[in-house]
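Chemist: turn this into a model:
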Amino acid sequence: MSATEDLRRYTPAVVEPADFDAFWRTTLAEATARPVLVDVRPHRTDLRLVDTWDVTFAGFAGDPVRAWYTRPAGVDAALPAVVEYAGYGRGRGLPHERLTWPVAGYAHLLMDNRGQSGLHGAGDTPDPHGSPGGPWPATWGILDPYDYHYRRLITDAVRAVDALRALPGVDPARVAAVGNSQGGGLALAVAGLRDDLAALLTTAPFLCDVQRGIELTDAAPYGEIARYLAVHRQVEEAVRHTLSYVDGVTFARRATAPAHFGIGLRDNVCPPGTGFAAYNQYGAANGREGTPARQLHTYPFNGHEGGEAWQVERQLRWLDALLVGGTEHAAR
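Modeler: You can find the predicted model right below:
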């Protein structure tokens, strides 16, 4: 049996806290009690083919979260829409940095990552909630699930869907969550927490089978958690307990939207088995309703970069067939 065949059968028994659903239900109820849009203003980009707005929406605890809203210029119709989540240590950057989805004809919201600006990219959203933990975002507040940075960031990600739907020119029935690496993990979490998404597109998702991930690689972000535990040996049980509330496999089991995955089989940042763990159990908790349609593309000789432009082309054709009605090359 080949290694890839083994991966396609990999279904680890990821621990689910007994109060997992209640934890997230309460967390999201607190966030959604507030109006979602805080500020929306036109933003000049000097790009003639798209229009952009600088958006602020209410995320976790009502904190202001920044985002770019971009759509084809001069188009007033309600468009299919994509909410995109950025990778670890990146922010929303400048609006002309990510144009694939609006140029393809979608309304596009790019969410900023609270507190992560300056590691690999620029952003404008602070994380005002200090809590015990290590010096890296993956370890902020890691001793308690209620304090954990990813509780806040995942809540922001869910609220970004609400913000996108509240903006003009969006078809609320055709909204997809998209992301790579940490962004892929956030998109997967949103798919598990919302039953009204039209699609999920996730590549090399972070935070899947996370208990195993911190044992497999020294590369960040998993390696940052391991380095924290190398110093704070006495808190491993607490850390593992916290991580069980943000595991992408648990979210994947609850997802209902059609899904498109991409995984590089030489990925040492988000090891391929962790992504397969989510894919193989995607929709498994839906019982008699059946498993949602899903598709996976693997890249045997690629690492965390995966298929890059090849994967994006496949995503574009798959989502077009699903949300717009195109059929040519949809199965590629």
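Chemist: rest of the way, CA atoms for contacts and neighbours
Modeler: Will do.
Chemist: ends of stretch 78-96, what's the gap?
Modeler: One end of stretch 78-96 to the other measures 22 Å (Cα to Cα, to the nearest Å).
Chemist: that stretch: which residues count as buried?
Modeler: Residues 79-93, 95 are the ones in stretch 78-96 that count as buried (16 or more other Cα atoms under 10 Å).
Chemist: max pairwise distance over those residues: which two?
Modeler: L79 and G89 (30.1 Å; Cα to Cα).
Chemist: isn't P205 up against G213?
Modeler: No: the criterion here is Cα atoms under 8 Å, and P205 misses it with G213 at 11.3 Å.
Chemist: which residues do those two both contact?
Modeler: C270 (Cα atoms under 8 Å, 6 or more residues apart in numbering).
Chemist: which among the buried residues of stretch 78-96 gets closest to A187?
Modeler: Relative to A187, the closest of the buried residues of stretch 78-96 is Y85; by Cα to Cα it sits at 6.8 Å.
Chemist: can you tell me how far the residue nearest to that closest one when sequence neighbours are not counted is from E237?
Modeler: Computed as Cα to Cα, 6 or more residues apart in numbering, the closest residue to Y85 that is not its neighbour in sequence is G183, at 4.3 Å. According to Cα to Cα, G183 and E237 sit 26 Å apart.
Chemist: this one as well, want them side by side:
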Amino acid sequence: MAQFDMPIEQLRTYRSESVEPPDFDRFWADTLAQARGHDLAARFEPVATALRTVDTFDVEFSGFDGHRIKGWFTVPAGAREPLPVVVEFIGYGGGRGLPHERLTWASAGYAHFLMDTRGQGGSWSTGDTPDPVGSGSATPGFLTRGITDRDEFYYRRVITDGVRAVEAARTHPLADASRTVVTGVSQGGGLSIAVGGLVPDLVAVAPDVPFLCDLPRAVRITDAFPYREVASYLSTHRPERERAFGTLAYFDNVHFAARGRAPALFSTALLDATCPPSTVFAAFNGYGHEDRTIEVYDFNGHEGGGAHHEALRLEWLPKYL
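Modeler: A predicted model of the protein is given here:
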């Protein structure tokens, strides 16, 4: 694909026209208070694997509405002292997979907490966390589940799970709660921005080609999925346009980014039709902390910087720990 979005000079100054709901903060404060009314009950069970360089724990904790969420907690083998903890969120359609699939952060000396995504894990990796909440009429996928009601919208549950994942990770004896980072790619990058806007004491946020940014523009400028799900839904549910976009405003990372309180390393790719670069720049340009950097991959699509960007994250993070 050729570059289809704004030129880079315009991207660097672009600001979203997404309108923040006046009760945005109250909505999220109430949502998290409701979730915290349930016992976090974080459980870490050692897992026997053939891996010699890391120790892995099977995790379960209470997320939105007390629903039990799975994850993996992985540390360098034999670790005895608390370590900086990297909480990672997963891309769209994926699940936590198997313990040996994500070893980078533990291999670099961190405690790594990987949150399973409720209801996902049926596309490119396996998941173990059901979403017990149904929804009304929706397009196949996750982006339109409950889209006409902010209280029932799927990502209200997932973002809340993400905040609770940070809280759960911090309860493990090998996690240094004062040195907590959130990161992820695509949907995982979007969740890291949202969680970064809701958890005030993170030391760093590293969203890679993030999803859920500048939603009104994203839905209109790309024909790629998952954003196409919203257009497909509204092509048959024509009277629901205002309600749908009214709901999405409570989950737009442009508004979470404005509340970012930690240094951030973003990435985007100029050929990315899945998470168009202007939508990523919308969140980056409005990010709330002055120490923010964005890496731009001129000739890549949604794969972004791949292993090169992973190496960059590994080099960038220690300065904040």
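Chemist: before we move on, the earlier item: neighbour-wise, which of P205 and G213 of the first structure wins?
Modeler: More crowded of P205 of the first structure and G213, by other Cα atoms under 10 Å: P205, with 31 against 25.
Chemist: residues touching the counterpart of that one in the second structure, list them.
Modeler: Using TM-score structural alignment, the equivalent of P205 of the first structure in the second structure is P210. Residues counted as contacts of P210 of the second structure (Cα under 8 Å, 6+ apart) are 184-190, 267-268, 275, 280.
Chemist: closest to V230 of the second structure out of the residues you listed?
Modeler: Checking the contacts of P210 of the second structure against V230 of the second structure by Cα to Cα gives C275 as the nearest, at 14.0 Å.
Chemist: looking for the alignment partner of that closest one in the first structure.
Modeler: Alignment note (TM-score structural alignment): C275 of the second structure maps to C270 of the first structure.
Chemist: same thing with S125 of the second structure?
Modeler: Per TM-score structural alignment, S125 of the second structure is aligned with G121.
Chemist: tell me the secondary structure of the residue nearest to its match when sequence neighbours are not counted, please.
Modeler: Of all residues not flanking G121 of the first structure in the chain, R90 sits nearest, at 4.3 Å (Cα to Cα, 6+ apart). Judged by DSSP: H, G, I helix; E, B strand; the rest coil, the three-state class of R90 of the first structure is coil.
Chemist: so how far is T298 of the first structure from R90 of the first structure?
Modeler: In this view, R90 of the first structure and T298 of the first structure are 25 Å apart by Cα to Cα.
Chemist: before we move on, what about L109 of the first structure?
Modeler: Per Cα to Cα, L109 of the first structure is found 27 Å from T298 of the first structure.
Chemist: the two - which one has more neighbours?
Modeler: Comparing L109 of the first structure with T298 by other Cα under 10 Å, the one with more neighbours is L109, at 31 against 18.
Chemist: that one - that's part of a strand, no?
Modeler: Yes: using three-state DSSP, the secondary structure at L109 of the first structure is a strand.
Chemist: so F251 of the first structure touches A189, yeah?
Modeler: Yes: between F251 of the first structure and A189 there is a contact at 5.3 Å, judged by Cα under 8 Å.
Chemist: aligned counterpart of L7 of the first structure in the second structure, please.
Modeler: Under the alignment (TM-score structural alignment), L7 of the first structure pairs with L11 of the second structure.
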